[in-house]
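Novice: could you look at this predicted model? Sequence included:
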Amino acid sequence: MVFDREAVLFGAATHDVGKTVHVAELSGPGSAHEEAGRALLLDHGFGPERARFAANHASWAESGVGLEDLLVSLADKIWKNKRVPELEDLVVARLAEASGRAAWEEFIALDELLTAIGDGADRRLAFQASFPIHG
């Protein structure tokens, strides 16, 4: 499968950078951090092709979303072991299209990988929660 690995790594690492502006969203719901993140990255010299991940990591269901964007969205979800079947189905379809394998084969391989990553979520989230945000 051909995709921009560096872009995915950048997006996975920076997609929530806007939460430094909207700190309440570090431990609570909200989407204000998305556009704030894009603006922060643009203001610090990153181009729109990289800054987009901060703004669109929750927009994976929209038509025309690229593979890199889907992978960043999937990384965002699996970090906290949140399985989103519709998102995973989109990724599986792209994998099957690229590999020529049956979708069920790609699903099994992806499911094993996501389960392995998701298994560490409780530990990661507990560590994150050990540094509470004080307003």
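Specialist: That came through fine.
Novice: okay, CA-based contacts and neighbour counts for the rest of this
Specialist: Will do.
Novice: distance of the closest residue to residue 40 other than its chain neighbours from residue 26?
Specialist: Nearest residue to residue 40, sequence neighbours excluded (Cα to Cα, 6 or more residues apart in numbering): residue 18, at 7.0 Å. Distance of residue 18 to residue 26, computed by Cα to Cα, to the nearest Å: 10 Å.
Novice: of these two, which one has the most company?
Specialist: Using other Cα atoms under 10 Å, the more surrounded residue of residue 18 and residue 26 is residue 18, with 24 against 19.
Novice: my guess is that one meets residue 35, correct?
Specialist: Yes. If you go by Cα atoms under 8 Å, residue 18 and residue 35 touch, sitting 7.3 Å apart.
Novice: got another, please set it beside the one above:
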Amino acid sequence: MAELLAALAAPPRPAAHLRAVHDVALQPVDWLEHHRPDLGADREAVLFGAATHDIGKTVHVAELTGPGSRHEEAGRDLLLAHGFRPDLARFAETHASWTAPDTTLEDLLVSTADKVWKNKRVPELEDLLLARLAEASGRERREEYLVLDDLLGRIGDGADRRLAFQAAFPVSA
């Protein structure tokens, strides 16, 4: 990903953000591999999605500091144009739309990492993830909630450090 960002002459800020979200995504993926291996979450897909979800902001630079969703489709197109498979490039487009009927566990994990890296909790998103966990494990949602809430809370505790890391990089090249 570093090579692609360099080839795109990407500003330093999106690279810092993508790294932070990737590093956060490692935690729930590791947790799932150890505690819910039966879910079969695709580790590499989640980490790729976390590391590329905002790549379209290299095209729509104004969305680095302001709202907007044009970067989503642009990111998918950019990844496809650089030879990445559609099943991986999709994360650039799906990371903000987790309610679609074909949303995968991997999509939910990337979306969750993109929120919790800055300690933002989104109940609707977490409920969808909880439903997947409870369905796969056969446990009560409350049981899964307690575990997921603890995990996301611990991840959120490092938000100030991650935000400071990202802020240390300029928005423009």
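Specialist: That came through fine. Values in this document were obtained by computation on a predicted structure and should not be read as measured data.
Novice: what do we get in structure 2 for the residue nearest to residue 40 of structure 1?
Specialist: In structure 2, residue 18 of structure 1 lines up with residue 56, judged by TM-score structural alignment.
Novice: which ones are touching that match?
Specialist: Listed by Cα atoms under 8 Å, 6 or more residues apart in numbering, the contact partners of residue 56 of structure 2 are 70-76, 78, 92.
Novice: PyMOL command for the buried members of those?
Specialist: Buried subset of these, written as a PyMOL selection, criterion 16 or more other Cα atoms under 10 Å:
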select buried, resi 71+72+73+74+75+76+78+92
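Novice: for structure 1, what spans make up the helices?
Specialist: Along structure 1, counting by DSSP state H, helices occupy 5-14, 32-43, 48-56, 67-79, 85-99, 103-118, 121-129.
Novice: give me the neighbour count for the counterpart of residue 156 of structure 2 in structure 1.
Specialist: In structure 1, the residue equivalent to residue 156 of structure 2 is residue 118, according to TM-score structural alignment. Residue 118 of structure 1 has 19 neighbours, counted by other Cα under 10 Å.
Novice: count of residues packed around the residue nearest to residue 118 of structure 1 when sequence neighbours are not counted?
Specialist: What sits nearest to residue 118 of structure 1 in space, not counting adjacent residues and going by Cα to Cα, 6+ apart, is residue 81, at 4.3 Å. Residue 81 of structure 1 is flanked by 19 other residues according to other Cα under 10 Å.
Novice: buried ones in stretch 110-127 of structure 1?
Specialist: So for stretch 110-127 of structure 1, counting by 16+ other Cα under 10 Å, buried means 110, 114, 118, 121.
Novice: list the contacts of the residue lying closest to the second one once chain neighbours are set aside.
Specialist: Think residue 114 of structure 1. Take residue 114 of structure 1 and drop its neighbours on the chain: the residue closest to it by Cα to Cα, 6+ apart is residue 78, 6.6 Å away. Contact analysis of residue 78 of structure 1 by Cα under 8 Å, 6+ apart lists 114, 117-118, 121.
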